[in-house]
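# I would like the atomic coordinates for the input below:
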Amino acid sequence: MTASSLAPFTAADYRVRMARAARAASDAGLAGLLVAPGPDLVWLTGYAPPAATERLTLLVLTPGHDPVLVVPALEAPDAAKASGAPALTLCDWTDGKDPYALTAELLGPTGTFVVSDNAWAMHLLNLQKALPGTSYASFTDALPMLRAVKDGQELELLAAAGAAADAAFEEIRTVRFTGRRESEIAAYLADLLRRFGHSQVDFTIVASGPNGADPHHEAGDRVIEHGDMVVLDFGGLRDGYGSDTSRTVHVGEPTDEERRVHDLVRRAQEAGFRAVRPGAACQEVDRAARAVIEDAGYGEYFIHRTGHGIGVTTHEPPYMIEGEEQPLVPGMCFSVEPGVYLPGRFGVRIEDIVTVTEDGGRRLNGTTREMVIVD
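Sure thing, here's the model as predicted:
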């Protein structure tokens, strides 16, 4: 297992991000941030340590102090190669030493620290034991918008990932669906994503016929038949940034009802997109899309939120859901993906990634949202 730098950013870029994160923590009245391996560490430093390691690796960001990365000695050479390493002080520890005591020396004896959501419970509990006067809050609760607003370079990477996913759809729509298993189409979709530049494929949902009524259906052995509606939802990481798009195709000519439901979801998706503008609350995007579906009498069949943020992961804040009053800000990126799911029959979902602009929104997916007929 080796570490990697997942996006073409410089040490100066990472220095700005770490300073911004420390400032956000201070503004929130927090003592600092503790960042374990995962997307937050990659975004802040460019360092992606081995996912399977049980040894403590922790970025310590405290206001008024230089960033410090606590890292196992055997991983320190790889950490030193990360793009953000010149903006860090590496503090390594060897097996047999107490990394929690070492980390405690970098923190004050009291205060509330933000901990990245995917930190191991073992590490957090040992830190609490070493510093009984401290308390901890999760990133999602304390600083949910830390990674939400993308800079220009991040937007370019997200746009490129979206274009790659679009290219995969344009290719998959030309192949024969009839008589093939869902798993075959899913495997081909994954190959296409890789062909168009993805280094990581996170999901390739292929949900045919009645399976389409399950929003997170795992592609299986069902043979796709003439007359099936097929939900395609796929994405992953390209140059460290995410893609995620959904289109619903039909094998052969659809019925009038299938056309009507597909068009309903298309109109709901358009309404959600049109609701995107600076200052609007996230929930307004959900409300706009949901109202179209509810007005048509299908409200009970729209069973999930309208969208989720995307960046160095394919699902992250902000969320387009009722009750989320966070205002939209230029540079935020998220999905708009309403759906209708009719149990035992079929489902329809249409999804684009959208970024907030100064005067509205811009789609990062450009394939047709009209019904596509496949063989």
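# CA atoms for contacts and neighbours, from now on please.
Fine.
# Quick check: closest non-adjacent residue to the residue sitting nearest the centre point of the chain.
The residue lying closest to the centre of the chain (C-alpha atoms, centre = their mean) is Thr314, at 2.1 Å. In space, and not counting its chain neighbours, Thr314 is closest to Gly242: 5.2 Å by C-alpha to C-alpha, 6 or more residues apart in numbering.
# Quick check: buried residues in the helix or strand containing that neighbour?
Under the criterion of DSSP states H and E, Gly242 resides in strand 241-251. By 16 or more other C-alpha atoms under 10 Å, the buried positions in strand 241-251 come out as Tyr241, Gly242, Ser243, Asp244, Thr245, Ser246, Arg247, Thr248, Val249, His250, Val251.
# Reformat the residues you listed as CSV; add distance to Leu155.
Listed next are the buried residues of strand 241-251 as CSV, based on distance: C-alpha to C-alpha, whole Å:
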residue, distance to Leu155
Tyr241, 9
Gly242, 11
Ser243, 12
Asp244, 14
Thr245, 16
Ser246, 20
Arg247, 22
Thr248, 26
Val249, 28
His250, 32
Val251, 35
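# One more sequence to fold, the one below, so I can look at both together:
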Amino acid sequence: MSGRLSQHPDLCPADRVERAQQGAVQAGLDALLISPGADLRYLTGYAAHPLERLTCLVVPARGEPFLVVPLLEKPSAAASPAVGLGIEIVGWAETEDPYALIAKRLGGSLRRVGLDKQMWAEQVLAFQRSLPSGAELDLAGGVLGEMRMRKSPAEVEALRKAGAAIDRVHSSMGEWLRVGRTEREVARDIADAILAEHATVDFVIVASGPNSASPHHETSDRVIGAGEPVVVDIGGTTQDGYCSDSTRNYCVGGRPDAGYQKLFEVLLAAQRAQCEAAGPGITSGRLDAVGRTVIADAGYGEYFVHRTGHGIGLETHEEPYIVAGSAHVLEPGMTFSIEPGIYVPGRYGARIEDIVVCNNGIGAERLNGTPRDLVQL
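Predicted coordinates for the structure are as follows:
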């Protein structure tokens, strides 16, 4: 199932570019300039390679959008859903200046232009030189972020499939996670399994024993011992371009000590409380506080060192962010992780992570279904 991302046309409906134009007008932007990345895929379905040669979707606030691509990439662009959206594809030759081409087509009355947040610095500077003097460069995130964080039913279904795919990998963990193997050996097997279910492997964390106290440990040559807790946090991107991300906790060859078991029960209660509280109307900051309070009341507050979660969709980390102090109100269609963790330096740690979607009237639906209890192998 591995291969280049090829987002299904149903996941890039024709009204998105028009909505982006409306958002640009409301934000006081004269145009949006979108380079390869999640924003381009969201608007057009085109999974362009990020190259030193400029590829850029140009969305004037008023007027027809067009996609500027190197001539050698034009066949790929022409085979993407962008063509079906009626977007003109403009190829540029090696001796042409694509920045001047875009500036000329946009005209000389630009005041503010929004750039996608992942545009390379050299491209930003080239636009700065080519666009009319006095044209202010700003971020397009206020427009595109607002659109992307509210998922359509088709996007939710794509995330549901991604969640089921990563669940299948977790369900097979007993095939690879054994006493005497190194974290790196286990991670290689997990990566192969993710690739069988997804188009790409985005990350594999296998953190055993004291390494489990490091939230982003990844892997090492440490040998997994009997009775040690192991945090496995894994994710990939499906063929349709949507991401998975799920964390479960394992113990192999024996039971962990009583201190860890107590810690884990507190964490399980915190994550359950947050999943029950998640839903339209609660703020991100309040949702973070629900789990943080459970953990702090049990005496582990100093060991919960990161935010509760992050939005997910075409990127593993995107808006909304579930973080302390945020006044952002969650709405139907928003998808995000709920992943509280407790990490005791030098000893052990644990994190439980599910992806959830806010639904009208029924709170939040978990898109992961594997057991959240400590799994004994």
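# What distance do you get for the residue of structure 1 most remote from its centre to Ala73 of structure 1?
Most distant from the centre of structure 1: Gly96, at 36.9 Å, with distances by C-alpha atoms, centre = their mean. Distance of Gly96 of structure 1 to Ala73 of structure 1, given as C-alpha to C-alpha, to the nearest Å: 11 Å.
# now swap in Leu107 of structure 1 and tell me
Distance of Leu107 of structure 1 to Ala73 of structure 1, given as C-alpha to C-alpha: 21 Å.
# Which of those two has more residues huddled nearby?
Leu107 (18 against 15; other C-alpha atoms under 10 Å).
# Could you find the closest non-adjacent residue to the equivalent of the more buried one over in structure 2?
Using TM-score structural alignment, the equivalent of Leu107 of structure 1 in structure 2 is Leu106. Take Leu106 of structure 2 and drop its neighbours on the chain: the residue closest to it by C-alpha to C-alpha, 6+ apart is Pro60, 7.4 Å away.
# now for the one you found: what does it line up with in structure 1?
Applying TM-score structural alignment, one finds that Pro60 of structure 2 aligns to Thr62 in structure 1.
# Correct me if wrong: its match contacts Val35.
No: in this structure, Thr62 of structure 1 is not within contact of Val35 by C-alpha atoms under 8 Å, at 11.3 Å.
# now for the host helix or strand of Val59 of structure 2, which elements pack on it?
Using DSSP H and E, Val59 of structure 2 sits within strand 56-60. Where contact means 3 or more C-alpha pairs under 8 Å, 6 or more residues apart in numbering; DSSP states H and E, strand 56-60 of structure 2 is packed against helix 15-26, strand 31-34, strand 66-70.
# Name the stretch among the ones you listed that sits most buried.
strand 31-34 (a mean of 25; mean count of other C-alpha atoms under 10 Å).
# returning to that earlier point: what's the closest of the helices and strands packed on strand 56-60 of structure 2 to Leu43 of structure 2?
Nearest of those to Leu43 of structure 2, taken as C-alpha to C-alpha: helix 15-26 at 5.8 Å.
# one step back: the helices and strands packed on strand 56-60 of structure 2: which one's closest to Ile342 of structure 2?
Nearest to Ile342 of structure 2, of all those, is strand 31-34, at 38.9 Å by C-alpha to C-alpha.
# Show the subsequent helix or strand relative to the closest one.
Following strand 31-34 of structure 2 in sequence, per DSSP H and E, is helix 38-44.
# Show me what that following helix is packed up against.
helix 15-26.
# quick one: the helix it packs on to chain centroid distance?
23 Å (C-alpha atoms, centre = their mean, to the nearest Å).
# Quick one: average offset of that helix versus structure 1, please.
Overlaying structure 1 shows helix 15-26 of structure 2 at a mean distance of 1.5 Å from the equivalent residues (mean C-alpha distance after the TM-score superposition for structure 1).
# Quick check: closest non-adjacent residue to the residue mapped onto Arg238 of structure 1 from structure 2.
The equivalent of Arg238 of structure 1 in structure 2 is Thr238 (alignment by TM-score structural alignment). Excluding its sequence neighbours, the residue lying closest to Thr238 of structure 2 (C-alpha to C-alpha, 6+ apart) is His198, at 4.4 Å.
# Next one: the closest residue to Thr174 of structure 1 other than its chain neighbours from Gly220 of structure 1, what distance?
Nearest non-adjacent residue to Thr174 of structure 1, counting by C-alpha to C-alpha, 6+ apart: Val374, 7.0 Å away. Val374 of structure 1 is 19 Å from Gly220 of structure 1, where distance means C-alpha to C-alpha.
# ok, these two, which is more surrounded?
More neighbours surround Val374 than the other of Val374 of structure 1 and Gly220, with 20 against 17 (other C-alpha under 10 Å).
# okay, stretch 285-293 of structure 2 sits on what stretch of structure 1?
Counting by TM-score structural alignment, stretch 285-293 of structure 2 corresponds to 283-291 in structure 1.
# mean shift of that stretch relative to structure 2?
Following the fit onto structure 2, the mean deviation recorded for stretch 283-291 of structure 1 is 1.2 Å by mean C-alpha distance after the TM-score superposition for structure 1.
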